[in-house]
Structure formats: C-alpha cells, structure tokens
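Visitor: Okay, predicted coordinates and the sequence, questions at the end:
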Amino acid sequence: MDTSRVLRTTGTVIAAAGLLLSGCTSGGPETLPTAASARGEAGGTPSVPPSPDAAAMRPYYEQKLTWRDCGVPGFQCSTMKAPLDYANPGAGEDVDIAVARRVATGPGKRLGSLVVNPGGPGGSGIGYLQAYAGIGYPAPVRARYDMVSFDPRGVARSSPVECLTGPEMDKYTQVDQTPDDAAERARLVAAFKEFAAGCETRSKRVLPHVSTVDAARDMDLLRAVLGDAKLNYVGASYGTLLGATYANLFPDRVGRLVLDGAMDPTRPALDLNRDQTEGFETAFTSFAKDCAKQPDCPLGKGSPEEVAARLKDFFRKLDAQPVPSGDDKRPLGEALATTGVIAALYDENAWPQLREALASAMNGDGAGLLGLADSYYERGADGKYANLMFANAAVNCLDQPAAFNGPDAVDTALPSFQKASPVFGAGLAWAALNCGYWPVKPTGQAGPLTAKGAAPIVVVGTTRDPATPYKWAQALAGQLESGTLLTYDGDGHTAYGRGSDCIDTAINRYLLEGRPPADGKKC
C-alpha cells in the first residue's frame, strides 16, 4: 500500500481513463518572462532554482506547436519543448511535453484556452482531458474555451519517470506496510530502496528536474505558445499546488484560476501525510455511518468506531492469511485491501461498490478490492502500470525533504498517525518512509505562496475531503493575496463537476464572466 500523498481527482482514481496521447500548432505571440517573474520574486515562492536567462528562453517561448489528430475524436495533440534544467536553458538538453486540446465548440466569443490538471503528482493531464474534462466540463465552458491539458514532465508521454517493471510493481504493491517485527521492517525498507534504485537506474536524467516549480514554468511556456496573455486554469488536488506555484512565480500572468481540493504549501511532508491520514479517517467515518444504515453493509451495525474496529480486524486477518483474488500471483492481502478501500473513499458514489467488494472479500473472494486497488495504481489488465506512482514519488521527494529518514523516525510518529486514524494510521505512516531513500536531494521546502499582485483566485474546499483536508483549502485561500474561499459542505474529493449546482454555478460564472464568488461562500 503506497498511498502516500497521491492527490488526484475522483475520476482518475475510480475510472480507468486509459486514453493517452498518440504523439502529436498554433503559435501565439511572443511572451517572455519579465525579470521579476523569472526570478519568482513576487511572494517569495519556496524552492525556486536559479533564474533562467531570458535570451536563452526566447526560442522556447517562440516555438510553434504543430497540432495533429490524437486518434480520439475531437482532440488534437502536439509536443512542446522545454529545457531540462531551467537553471541552464539552451544547453542542448530538452524534455518533450505532451499537449492536447479540444477546440472551443461555440456558440459565444472564444475566451482563450482553459488548462486543466487532474492532480497526482503523476496524473496524466492528457488522459484526464480526453476521458473527462474535454467532454464532461459544463457545456458553456467548453463552448467558449479551448480545453487544454498536458502531461507534466516526468508523467506519461512527457519524458516519463520509470522505476519498476510490471511484475516488480506487483510485488512492491503487496509488501506489508504495517510491519510487526524486525524482519517485516527490513523487507519494507528493502522494498523502498529497490524502488528508489529502479528510478535512478531507469530515469537518472530527469529525476532532478521534475519538481512542481519546473512544471509550473513549463505551464508558462504552454500559455505563451497557445497565444494567451494570461493563464486560465482549473487544477484539482495536487493540481492546486501546481496552480498556486504558477501564480506565485508569474502573478502578472494569472487569468482565471480555480484551485479545487486545495493543498497547503506551508505544511512539511510529515504534517501533510498526517493530515491526509486524518482526512481518510474523516471520509471513512462518513462511509461507516452510511454503511451501518444499509442492509448490505458487510461491517455490521453500530457506531463508526465499531464499524472501523471490524474493518481493522478484517485487515489483520488478511495480514495473516490473504484470500484468493482471481490472480494467483496477487492474492488479496492487507496492503492491497487497504489500498482498495482508500481508493473508494475518494468518491461517495463508490460506496456501494466498496460494500460489495468488502462483502465478497470477507467471504473469500478478493477480486473486487483488488480491482479497486488496481484502479488506484493505474494497473492495466495486461499487468502493465501507468507511471503514476513513479512520477508521484519523484515529484514529492524532490519538492520537500522526506517525512522520515528511517524506521526509528516512523516509530516515533506512529502514535500520532494512529490517533489520526486507528484504521489507516500505521500503514500511512510507514508509506511516508518512501522518500527517505530517494537518490536525489530535495530542491524545495514548505513555505507560503502569496501570489502578490495576482488577479482573484478561487480556492475550493470540501468539508469531508479524504485526500485534501478542508483546512488546507482554508490555509491556501488565506495565504494567497487575492484568494477567495468557496466551500462545499459534503463528502468526496474535490467539488467542481461532481453534482453541486451551487458550486458549478459559482465556478462557471467566474470562468465565463470573471466574477469570483464572495469570499467564504458555502454550498
């Protein structure tokens, strides 16, 4: 169960998008960074590497994109060049950034491009655009914006980070992350080391250059080559950190930014992981209350605490004796079962599926929970994995110092994680050890993002969000000089496009008319 800080929209967790770019211009007016925005002076963003040279950056900003058919009806694809190392642009080392769009359908005057990001880090923007955003966003928004996304560097088709083969990843996802003795601890540490070594062996060139700051700078290149003077953007989950980082680096280029399911950039890795653990406990409590009312609840009646105790007892049984899953090499043990449950907690619409999967597993058939875990890890039926988990670790471990530097540090923090979540606390604490063995030193650190001078930015928070706790949205909205907080009182991860007319109306009005909701508006 490696679920540490995987932050992405509901659709990318439960739905198998699987629609990827088949390598694929419009050029816009030249828009080079000003000296101040290139240095990231506004707001003092953390982890800003040395300033890129404006003259060396000119060819990147002046490049023309050649659009081609993606092989998915209605979508066009292209490839954008970006410097591998922004501290040394023009040195001959570039990365290819995969881009896709769906041109505005009309009616109404075109408002430019709307760039969308599903989170992760490691989520494919191309897959998200083709499977959901480009066809599922509200029709008035799609009518007036070219819907655009990209696979951030290190992700999917954009110079992807690779670490383990499919069979190696199968073994990795089954490693016990609630070790009971020294031997199990040693196996878990060995698994983290093997994962990190695989990333270094297969992806040494790109590993030092996949930070959120790097991706934000790529996004400014994308804005320019699309022909937009300002960036219009909807970022979900981790995509909120990417968007806020962009706003802090380039406040004068902020158009209409929506940050949905927000992260708090001031929280160090230890606190982020512990906060997320608490968020999953909150979400599970909502599920447990609902489950206890349903006639098919496999965890029985009673209080959320009683339901949680039964789930924890079931996990203990799986730890001792996995059950068949339909895949002889991957029986359902505690690690995969926990990941399957967590995957379903992202979306309350998945609760019936979770009840059914738990009931089957408790009767000796683990196929349902394994399927949920596979959706979380983006494992295909052919045994191949998308590079989500590889890119996720690469970005997280570069953006901040590790939460833990070894097993003893995890031991010290375990009580606080178990207090945050009696069911998930131990596993999520140990999962946070993964960056402790990373082969590249972090380039960033926690710190506020203020985006001084930016146009109004809408920050959306859901009160019972499992992956990005509501307090993170409150914190980010407070840090951003022009932040306005929009609250959804509900369950699930992120809010826009998930059934709330109140939320959708407020965001649509902002995207279409430039009128942000009143700060503190609740739906």
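Guide: Perfect, I can see it now. Numbers count the residues shown, from 1 in each chain.

Visitor: Only C-alpha atoms from now on, for both contacts and neighbour counts.
Guide: OK.

Visitor: wait, what's in contact with the closest residue to Gln321 other than its chain neighbours?
Guide: Closest residue to Gln321 apart from its sequence neighbours, by CA to CA, 6 or more residues apart in numbering: Gly333 at 7.1 Å. Listed by CA atoms under 8 Å, 6 or more residues apart in numbering, the contact set of Gly333 reads Gln174, Phe315, Leu318, Asp319, Gln321, Pro322, Val323.

Visitor: cutoff 6 Å now
Guide: The contact partners of Gly333, taken as CA atoms under 6 Å, 6 or more residues apart in numbering, are Leu318, Asp319, Pro322.

Visitor: Just the buried residues of those.
Guide: Using 16 or more other CA atoms under 10 Å as the burial test, these include Leu318, Asp319, Pro322 as buried.

Visitor: right, and out of these, which lies closest to Arg274?
Guide: Nearest to Arg274 among these, counting by CA to CA, is Asp319 at 23.0 Å.

Visitor: What lies in contact with the strand or helix carrying Ala82?
Guide: Using DSSP states H and E, Ala82 sits within strand 76-83. Applying CA under 6 Å, 6+ apart, the external contacts of strand 76-83 come out as 24, 66-70, 89, 94-101.

Visitor: Nearest to Leu272, out of these: which one, please.
Guide: Closest to Leu272, out of all of the contacts of strand 76-83 and judged by CA to CA, is Ile97, at 28.5 Å.

Visitor: Second structure follows, compare the two:
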Amino acid sequence: MAGVGAAVVAAAVLPADGAQAGPAGVRVPARYAQQRLNWRPCEGSSSLECASMTVPRDWHRPDAGADLTVAVSRHRASSPAGRRGVLMMAAGGPGASGLNRPAGFVEDEPAVGAAYDVVSFDQRGVGRSTHPVCQTDAEFREFFAHDFRDRSPAAIQGVLARSRKLAQDCQARSGGLLPYLTTEQTVRDMDLFRSLLGARKISYYGPSYATMLGAYYATLYPRRVERAVLDSNVGWAGSWEEFETGQPKSFQRRFEQDFLPWLAKYDTVYHYGRTVQAAKARWEARRRALAAHPLTVGRAVIGPNQLDNGTIQAVYNAKEGFPALASALVALDHGDGAGATERQLMEKVFGSYLSPAFLAEFFSVTCNDTAWNRGVGYWTRRSAKDAAKQPLAGARELAFSSVCAYWPTATAPKVKVTGAGLPTTLMLNSVHDPATYYEAALRDHRALRGSRLVTVSGGGDHGQYRNGNACVDGIVTHYLLTGEAPKHDTTCAADPLPVPAGAQAR
C-alpha cells in the first residue's frame, strides 16, 4: 500500500468517484478507499470468508505512522434473489473477537442470514487485527492474585503498584499504538469496511460494548444507517467512568436478588442453604477460606478474587451460568477430595476469566475514550465504600479504575449521541443485567431520540437477541426484515429461570 499516491477521496461506494469530504471532516486517502478485499475461506469455518483491511493508525492524521490491519469476515446472503443488504455485527468487551460471529448468527437466525450479507470484524486492537501487547500470562495472573477486599495499607499499595505496572507495560510494549485504540477510530474503520463492501447503507446489530460502536457510528454517519439494534447497552450517553462505577451495584443486585434466591430455591439439589441469607453466608465463608488457603486445581489457583471472577461471569446468563456456578460451589466445598469431573468444572468456572489480550484492549478503549479522575487517593476512598456495600464487583474497583488513573492522558474526541437524522433504532435491555445495567440503558434511550426500548422484565441476562426469548427474537427479526419497529417502547417477560435436573423446588 505504501506505493499508492496520497490523493484523498470520500469513503462512499466503490469505485470512489467524485471526491468529497467525509462526515465529521474526515477524508479517506485513496490508498485505503481503493483497496480490494481479498476474500478467502476463514480458517476453521466452512461458511465464512475472511480478508484483511488496511486502515490508518490515526484517521485524523492518515499519513502519520504505520498502517494497521483489521481482520474482516462475511457470510453471504443464502438467498441472493431476496438479498436486501449488509448487516454489520461487532463484538463486546471491549476486547472480544467478532470475526467468527456471523456463522453463529445466521445459524440461529436463518431468515436474517437469507436476507443479508452478515459481516463482522476483529476491531483494531483485537485478535487477528493489529493489537497491543501489555502483559505476559504470569503478569496477568499476578494482577488478579491476592484479595481485592483486603484494605490494609500494604494490600492497597500492592493493588496500585500492579495497576501502575499494567498501564506502564501497555505503553512500553505496544509501539505507540495505544492512543489510537478508541471507539471513534474503530467506527471510522467500520465505515471504510462498509465502503469496501460496496454498500451505501448498512444495518447493524451489536451487543454490550458493541452498542457504543453502533451508537457512535450512527451519530457520525446517520445517513449510512438503515436499521440498528443495540442489545444490552453500555452507558454510551455518558463517560466510561460514570458507567463502570455503576457496575458494583448492578452485579451485587443480580447476585443477591436473582442467583442466591434461585440457589436457595433448589436447596434439595445443591444443599447450599435454604434461604438467601444462608446461601450468602456460606458463599462468604468459602471466600474467607480461599483467602486463607487457596485451592490449586489443574493450572488454576483459586483464591478469593477467582471466586469473585467466576461468580461475576456466571451471573451474565442464568440458563448457562447459574447451574454451573452452583455445582462448582458445591465442588469447592469438597476441596482436594473433589472428583475429576468436579475439578474440571472448578477450573472452568473459577480458573478462566478474561485474558492478557482482552485486558489490553479493554483498558486501551475504556481509558482512552473519555476522561477519568486521575487521583488514586480518590479511587482508594471510593473503592473502600463500594467494596463494603457491593463487594462482588466493588472490591476490584480500585484495581480497574487506577489503571485508567495511571494511563496516558486520553485525547479521543467525544462523540455526543443524539439520534439526529437516524431511522428508528431498536434498543434491548433486561432490568437486572449485571454488566450493562438498566439505569444506564434508560439514559442512553433518552439520549438517542426516536429509539424504541424493549425491556425484558423479570430477568437479568446479558444479551437479549438470540437468547431463546421468543418475544424479543420476534420483535428484532421482524424489524431487521421489514424495518418495522414497535410504535412505542414495549416489554417482554423474561423466560423462567432454569430448573436443575431432578429438582424439587421448595
């Protein structure tokens, strides 16, 4: 690409004729707009095609710095005669891979897969795209070692030192990449992808953090959006700091108001306590025991933070997570006497949480996108209160927030989402979602004028479309196929919580 001239053209529909300024004053050099995607079968997938897209490191200074590579994928519409366009997907996190997601999507929603070319990508900083390097596996494990609830001066200094080290390691090992790993830069990659696909407009589906990508894209390129579904919304109407400091409350709510009552209800199966209070007391006792004597299972060392991490992961989805967490808690009580199957389950539930690569992107985006309070004294005081009131996620607040306090100063432009110029956008959220909590979704809904909110009442799963709820799936699929959204905000009842095999509820 380096030998191509530096003329600039608009990233519209290829071929790029009639150069003009792109939205928000960003112009696209011809060496990017005129590239051709070399589609080939994706590794390990029989239904997807993959390609590599070249993007500038900095869309605001496209001639400064080395280019980046963004891995992209597509699943062609299975009914070419009825094809209606492109449906772009993105992954959550930030830090998750989106490259292979179209395959599962079209398998679950064949009618949508028949009507659309379903496309996705690993955003800059993730997976097969150009990505940062922050820490080794050993350094990552050390970040989550010890006990985040320990508020002794030595423990607090240890947390701050490890957070400072993570921020410094990311900066030192990533070759100047960090400032350009932002939502706004990724959104401009998305529009180049749209252009290279030859699409004047796209439809969009994004869950979790990908709701921010969708909201930002729709704000910067409203005339290039046909339909958009934002599923389980992060607080993109505000700052990352505002959003993340609300999570301790929502994770604690999901744990205490959904999981623990379910666990107590099936005491005949798990024998973990007949009341919420008894089940919680037993969980807390196990945490204290692990703080005193961590349990080694396979390659995992399970201490108090690992108990927290496994619990946090499990409450995202009741059907998959609740029974697995309950069985793993029972296995923990068996300790070294647990059988092989129980040990495998414990290692899976409590020994796998995020990764060094995930956190590298997560912190890059969340620390870069919006300004953070950079006072570690402030975070020390605030985290003490949140750890006491909402300990499940509040205990880790100091470790996570102080990374952003130590991060290089953010320079990303703020994107204010208004909904101006957009067609009706569909938003989905459950009332007890622990990660993308309902209160933030309501603020997002108010900011995105003309949107319709589908509230899933009586539940708390994270990710609503393709989660088995016929009401939600029917609304979203109909919208994607016809463009018809509900006339007003509406509600779907959550599916019942799972019933363990052979259970007799009290």
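Guide: Alright, I've got the coordinates. No experiment lies behind these values; they were computed from the predicted model shown.

Visitor: Average offset of the strand holding Ala82 of structure 1 relative to structure 2?
Guide: Superposed on structure 2, strand 76-83 of structure 1 shows a mean distance of 0.7 Å to its aligned residues (mean CA distance after the TM-score superposition for structure 1).

Visitor: Could you tell me where that strand falls in structure 2?
Guide: Taken onto structure 2 by TM-score structural alignment, strand 76-83 of structure 1 occupies residues 49-56 there.

Visitor: What are the buried residues along that stretch?
Guide: Neighbour-count burial for stretch 49-56 of structure 2 [16+ other CA under 10 Å]: Glu49, Cys50, Ala51, Ser52, Met53, Thr54, Val55, Pro56.

Visitor: One more: stretch 102-120 of structure 2?
Guide: Under the neighbour-count criterion of 16+ other CA under 10 Å, stretch 102-120 of structure 2 has 102-103, 105-106, 111-120 buried.

Visitor: could I get the residues you listed as a markdown table with secondary structure and distance to Asp489 of structure 2?
Guide: Shown next, in a markdown table, are the buried residues of stretch 102-120 of structure 2 (DSSP: H, G, I helix; E, B strand; the rest coil; distance: CA to CA, whole Å):
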| residue | secondary structure | distance to Asp489 of structure 2 |
| --- | --- | --- |
| Pro102 | helix | 28 |
| Ala103 | helix | 30 |
| Phe105 | helix | 25 |
| Val106 | helix | 27 |
| Ala111 | helix | 25 |
| Val112 | helix | 23 |
| Gly113 | helix | 26 |
| Ala114 | helix | 28 |
| Ala115 | helix | 26 |
| Tyr116 | strand | 26 |
| Asp117 | strand | 29 |
| Val118 | strand | 27 |
| Val119 | strand | 28 |
| Ser120 | strand | 28 |
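
Visitor: which of those sit farthest apart?
Guide: Farthest-apart pair in the buried residues of stretch 102-120 of structure 2 is Ala111 and Ser120; separation 18.0 Å (CA to CA).

Visitor: What is the equivalent residue in structure 1 for Gln464 of structure 2?
Guide: Under the alignment by TM-score structural alignment, Gln464 of structure 2 pairs with Ala495 in structure 1.

Visitor: And what about that match, helix, strand or coil?
Guide: coil (DSSP: H, G, I helix; E, B strand; the rest coil).

Visitor: so the equivalent of Glu139 of structure 2 over in structure 1 is in which element?
Guide: In structure 1, Glu139 of structure 2 lines up with Glu168, judged by TM-score structural alignment. Assigned by DSSP H and E, Glu168 of structure 1 falls within helix 166-173.

Visitor: how distant is that helix from the center of its chain?
Guide: 21 Å (CA atoms, centre = their mean, to the nearest Å).

Visitor: That one vs structure 2, average offset?
Guide: Looks like 2.4 Å for helix 166-173 of structure 1 (mean CA distance after the TM-score superposition for structure 1).

Visitor: can you check stretch 239-247 of structure 1 too?
Guide: When structure 2 is overlaid, stretch 239-247 of structure 1 sits 0.5 Å from its aligned residues on average, using mean CA distance after the TM-score superposition for structure 1.

Visitor: what's the offset of that stretch from the middle of its chain?
Guide: 12 Å.

Visitor: Just to confirm, what residue range of structure 2 does that stretch align onto?
Guide: Here stretch 239-247 of structure 1 aligns to structure 2 at residues 210-218, judged by TM-score structural alignment.

Visitor: sorry, back to before: which of the contacts of Gly333 of structure 1 does structure 2 keep?
Guide: Here is what carries over to structure 2 from the contacts of Gly333 of structure 1, by both residues aligned by TM-score structural alignment, their matches' CA atoms under 6 Å: Leu318, Asp319, Pro322.

Visitor: Can you convert those residues into CSV and add a column each for secondary structure and distance to Glu306 of structure 1?
Guide: Shown next, in CSV, are those (three-state DSSP; distance: CA to CA, whole Å):
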residue, secondary structure, distance to Glu306 of structure 1
Leu318, helix, 19
Asp319, helix, 20
Pro322, coil, 23
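
Visitor: before we move on, back to that, quick one: what's aligned to the residue nearest to Gln321 of structure 1 in structure 2?
Guide: Applying TM-score structural alignment, one finds that Gly333 of structure 1 aligns to Gly303 in structure 2.

Visitor: what do you get for Asp271 of structure 1?
Guide: Looks like Asp271 of structure 1 aligns to Glu242 there (TM-score structural alignment).

Visitor: Wait, a strand at its match?
Guide: No. Counting by three-state DSSP, Glu242 of structure 2 falls outside a strand, being helix.

Visitor: How many neighbouring residues does it have?
Guide: By other CA atoms under 10 Å, 15 other residues sit near Glu242 of structure 2.

Visitor: The residue lying closest to Asp108 of structure 2 once chain neighbours are set aside: neighbour count?
Guide: Nearest residue to Asp108 of structure 2, sequence neighbours excluded (CA to CA, 6+ apart): Arg466, at 6.8 Å. The tally of other residues near Arg466 of structure 2 (other CA under 10 Å) stands at 16.

Visitor: how near is the residue nearest the centre of structure 1 to Leu511 of structure 1?
Guide: Centroid check for structure 1 by CA atoms, centre = their mean gives Gly120 as the closest residue, at 1.9 Å. In this view, Gly120 of structure 1 and Leu511 of structure 1 are 23 Å apart by CA to CA, to the nearest Å.

Visitor: how about Ala384 of structure 2, what's its partner in structure 1?
Guide: Per TM-score structural alignment, Ala384 of structure 2 is aligned with Leu414.

Visitor: How far off centre is the helix or strand harbouring its match?
Guide: According to DSSP H and E, Leu414 of structure 1 maps onto helix 407-420. In terms of CA atoms, centre = their mean, the centre of helix 407-420 of structure 1 is set 24 Å apart from its chain centre.
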